[in-house]
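A.B. asks: No sequence on hand, only this structure:
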């Protein structure tokens, strides 16, 4: 085989589909290997994913963004003291540290309809990029629907189930936690939203609804908020979330938000 042919890149039949996805498809090949450029892109994506796991919330910046909603914002921490403990002990990320639990206890506010929580999860990068516009838009929609809102909570080193620890003290009818998802090789900045009706300690994940891949290249803020409002109102009507609550709202359909009887 001559040198020029051995170093040439053979294209893949799936090449046209690359226009519709960021997934690593149709990489082509050079000889028996993938092309050098694709190999380097893979290493770069892997580095971005690792960086996202160890990224940190810029709490003052995030707090300033969320305060634009007009709601009070409280900054809390889980029982995981640092990132290494957070990764090694998932159970610590599901609990509030004593100081944060005391902060919520002292609020002594009446139970609200909806409580919104923002946690770093496995990608603080995702939260810094996506949480602000989604939360601001959702707060406006929730208010328009006539529901009351608890103070906004930022939780460092938090896992999804820390929602239940918050529920023990604030007793909201429904809680939504926005959290950085486990980074993928094409989506290190993806945010998830988990919805829990009547959050309280002892619940399991089958009692929650999950919305994934909230970001501009996935589910953009406007569509995410439309789907969240549908789930919020359906959850109040059915008085539950989880496997029994199905998302039957057509993606992208226009939605009106009258307050439903509960």
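C.D. replies: Looks like it came in fine. The model shown is predicted, which means the values in this text are computed figures rather than measured ones.

A.B. asks: all contacts plus neighbour counts: C-alpha atoms, from now on.
C.D. replies: Fine.

A.B. asks: so the most centrally placed residue in the chain, which of the three states?
C.D. replies: The chain has residue 192 as the residue nearest its centroid, 2.3 Å off, counting by Cα atoms, centre = their mean. Three-state call for residue 192 (DSSP: H, G, I helix; E, B strand; the rest coil): strand.

A.B. asks: From what I see, it and residue 218 are in contact.
C.D. replies: No - Residue 192 lies out of contact with residue 218 (Cα atoms under 8 Å); the separation is 11.1 Å.

A.B. asks: if we can go back for a sec, for the residue nearest to the centre of the chain, give its distance to residue 19.
C.D. replies: Separation of residue 192 from residue 19 (Cα to Cα, to the nearest Å): 25 Å.

A.B. asks: What of residue 138?
C.D. replies: 31 Å.

A.B. asks: Same check on residue 221?
C.D. replies: Counting by Cα to Cα, the gap from residue 221 to residue 19 is 22 Å.

A.B. asks: contacts for the helix or strand residue 178 falls within?
C.D. replies: Using DSSP states H and E, residue 178 maps to strand 174-180. Residues from elsewhere that reach strand 174-180, judged by Cα atoms under 8 Å, 6 or more residues apart in numbering: 113-127, 131, 159-160, 163, 167, 189-199, 232.

A.B. asks: Restricted to strands, list the residues you listed.
C.D. replies: Using DSSP state E, the subset of the contacts of strand 174-180 located in strands is 114-119, 191-197.

A.B. asks: Which single one of those is nearest to residue 25?
C.D. replies: Of all those, residue 25 sits closest to residue 191, with 23.1 Å by Cα to Cα.

A.B. asks: second one coming, line it up with the first:
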């Protein structure tokens, strides 16, 4: 009995062929998915889709500069640095547009809604939202805020079947110069990937473990029991 592999995945498998090429329908679908991925990279974030927040900007002044100069997306603009109010915080929650503003607009609010009830008793500053931000910008923000832990929600690089994938990066003792090996990542948060409840469950586990063990990254394993 023949098995239709496409019933089990959104990946581009079992596409068929027409001579030495793809069938016209599959070629057109590829071009549409490619266009959606490109649009996701270039689309600007509308902060109105997010809960109340402090709006910040990176040193990349516009989207074109952000895409050409990743280094500028890793640090705050001088004006934004002055908007941060230091305190004694257990964790700071940050949202950045990254490479897919559409992922942030669709998934950041429901993910935060699933997470925040689990953080009762945690000392948290207001939510901060960064335009033209890369992952490492969370380190500077967390350090300036005086947060022991930083959690960054960011739009991931779009794929041909996933232009709206949200990523989560967790870093203990954030400071400029932290490496990716010192972070934990939860990827592909969206209804078609890791749903909000399970992502919040995994993130809360990592936050608790990071605070208890005072570390993050490769030394901190994600072995939370499933819901």
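C.D. replies: It's in. As the structure is a prediction and not an experimental result, all values here were calculated from the model.

A.B. asks: and the longest helix seen in structure 1, which residues are buried?
C.D. replies: Looking across structure 1 with DSSP state H, the single longest helix is helix 124-144. Going by neighbour count (16 or more other Cα atoms under 10 Å), the buried part of helix 124-144 of structure 1 is 124-128, 130-132, 134-139, 141-142.

A.B. asks: Residue 32 of structure 1 versus the residue mapped onto residue 78 of structure 2 from structure 1, what's the distance?
C.D. replies: By TM-score structural alignment, residue 78 of structure 2 lines up with residue 98 in structure 1. Distance, residue 98 of structure 1 to residue 32 of structure 1, using Cα to Cα: 57 Å.

A.B. asks: higher neighbour count, those two?
C.D. replies: Counted by other Cα atoms under 10 Å, residue 98 of structure 1 and residue 32 do not tie: residue 98 has more neighbours, with 11 against 7.

A.B. asks: what sits against the more buried one?
C.D. replies: If you count contacts by Cα under 8 Å, 6+ apart, then residue 98 of structure 1 has residue 79 around it.

A.B. asks: Residue 110 of structure 1 too?
C.D. replies: Listed by Cα under 8 Å, 6+ apart, the contact set of residue 110 of structure 1 reads residue 170.

A.B. asks: Kindly report the same for residue 225 of structure 1.
C.D. replies: Contacts of residue 225 of structure 1 by Cα under 8 Å, 6+ apart are 134, 137-138.

A.B. asks: want to try a markdown table for those residues, with distance to residue 56 of structure 1 as columns?
C.D. replies: Compiled in a markdown table, these are given as follows (distance: Cα to Cα, whole Å):
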| residue | distance to residue 56 of structure 1 |
| --- | --- |
| 134 | 19 |
| 137 | 24 |
| 138 | 24 |
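
A.B. asks: What segments of structure 2 are strands?
C.D. replies: For structure 2, the strands defined by DSSP E occupy 54-57, 92-96, 128-131, 149-155, 166-172, 183-189.

A.B. asks: Would you format those as TSV with distance to residue 65 of structure 2 included?
C.D. replies: Converted to TSV, the strands of structure 2 look like this (distance: least, Cα to Cα, whole Å):
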stretch	distance to residue 65 of structure 2
strand 54-57	13
strand 92-96	16
strand 128-131	12
strand 149-155	17
strand 166-172	22
strand 183-189	26
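
A.B. asks: what's the closest of these to residue 34 of structure 2?
C.D. replies: Among those, if distance is taken as Cα to Cα, the winner is strand 149-155, at 16.9 Å.

A.B. asks: ok so, going back, and the residue nearest to the centre of structure 1, what pairs with it in structure 2?
C.D. replies: With TM-score structural alignment as the criterion, residue 192 of structure 1 lines up with residue 167 in structure 2.

A.B. asks: try residue 61 of structure 1
C.D. replies: Using TM-score structural alignment, residue 61 of structure 1 pairs with residue 49 in structure 2.

A.B. asks: number of nearby residues for that match?
C.D. replies: Residue 49 of structure 2 is flanked by 13 other residues according to other Cα under 10 Å.

A.B. asks: Grab the nearest non-local neighbour of it.
C.D. replies: In this structure, residue 49 of structure 2 finds its nearest non-sequential neighbour in residue 105, 5.6 Å apart by Cα to Cα, 6 or more residues apart in numbering.

A.B. asks: counterpart of that neighbour in structure 1?
C.D. replies: When structure 1 is aligned by TM-score structural alignment, residue 105 of structure 2 is paired with residue 128.

A.B. asks: pretty sure that match contacts residue 62?
C.D. replies: Yes - at 6.9 Å, residue 128 of structure 1 and residue 62 qualify as touching, with contact defined as Cα under 8 Å.
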